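Peer 1: pasted the sequence and its predicted model underneath.
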Amino acid sequence: MTVRIESQTCFFITENGEEIRLCPDVTIITDSEKAMSAVELNGQRVYITEAEADALTVAGAVDGRKHLKATDSDSVI
């Protein structure tokens, strides 16, 4: 798990150690190329699971995710 949440404070594990943010100051985005959710911290993307993204939104983070739609005709979606 790359994120821990305590009392509306988010603790992210990054390559450079731990980054701490207030949850309302965090915006969750969608990386369309990787089809993953992420947050940007100091210009660096930290990829998170959908469960972590949902937990962050419950704690007050801004949900800036967008739904991706498959366009390949072989898709099961």
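Peer 2: Received the coordinates, thanks. Just so you know, these numbers come straight off a predicted model, no measurement behind them.
Peer 1: C-alpha only now, for contacts and for neighbours.
Peer 2: Noted.
Peer 1: contacting residues for Ile48?
Peer 2: Going by CA atoms under 8 Å, 6 or more residues apart in numbering, Ile48 touches Met1, Thr2, Val3, Met36, Ser37, Ala38, Val39.
Peer 1: and here's the other structure:
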Amino acid sequence: MSVSIDSNQICSFDTDEFQEQRPASELTVITVPDKAMSAVELNGGRVYITEAEADALTVAGAADGRKNLKATDSDSVI
């Protein structure tokens, strides 16, 4: 999967299932707690992205709907 953003803030997502282009302003980056990952919802599904990609999307104009997760297990390194 790859994510790219052009100079007009158009975001391109290229996955095994589909290719999609959307203006960054139409996207919201979310946190998926059970996977502890960021994602963007597209075409009724989720595209999981790295934190660097999430940051780049928000800089380009996507809404930042991420939530900070905190560990509750005493064995956690966090």
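Peer 2: That came through, no problem. On a predicted model such as this, the values are computed, not experimentally measured, just so you know.
Peer 1: quick one on the thing from earlier: identify, from the contacts of Ile48 of structure 1, the entry nearest to Asp25 of structure 1.
Peer 2: Using CA to CA, Val39 comes nearest to Asp25 of structure 1 of those, at 10.7 Å.
Peer 1: now a PyMOL select for only the buried ones of the contacts of Ile48 of structure 1.
Peer 2: To isolate the buried members of the contacts of Ile48 of structure 1 in PyMOL, using 16 or more other CA atoms under 10 Å:
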select buried, resi 3+37+38+39
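Peer 1: same for the helix or strand containing Arg22 of structure 2, what does it pack against?
Peer 2: Following DSSP states H and E, one finds Arg22 of structure 2 within strand 19-23. Under the contact criterion of 3 or more CA pairs under 8 Å, 6 or more residues apart in numbering; DSSP states H and E, strand 19-23 of structure 2 touches strand 10-14.
Peer 1: could you give me the buried positions within the strand it packs on?
Peer 2: For strand 10-14 of structure 2, a neighbour-count test (16+ other CA under 10 Å) marks Ile10, Cys11, Ser12, Phe13 as buried.
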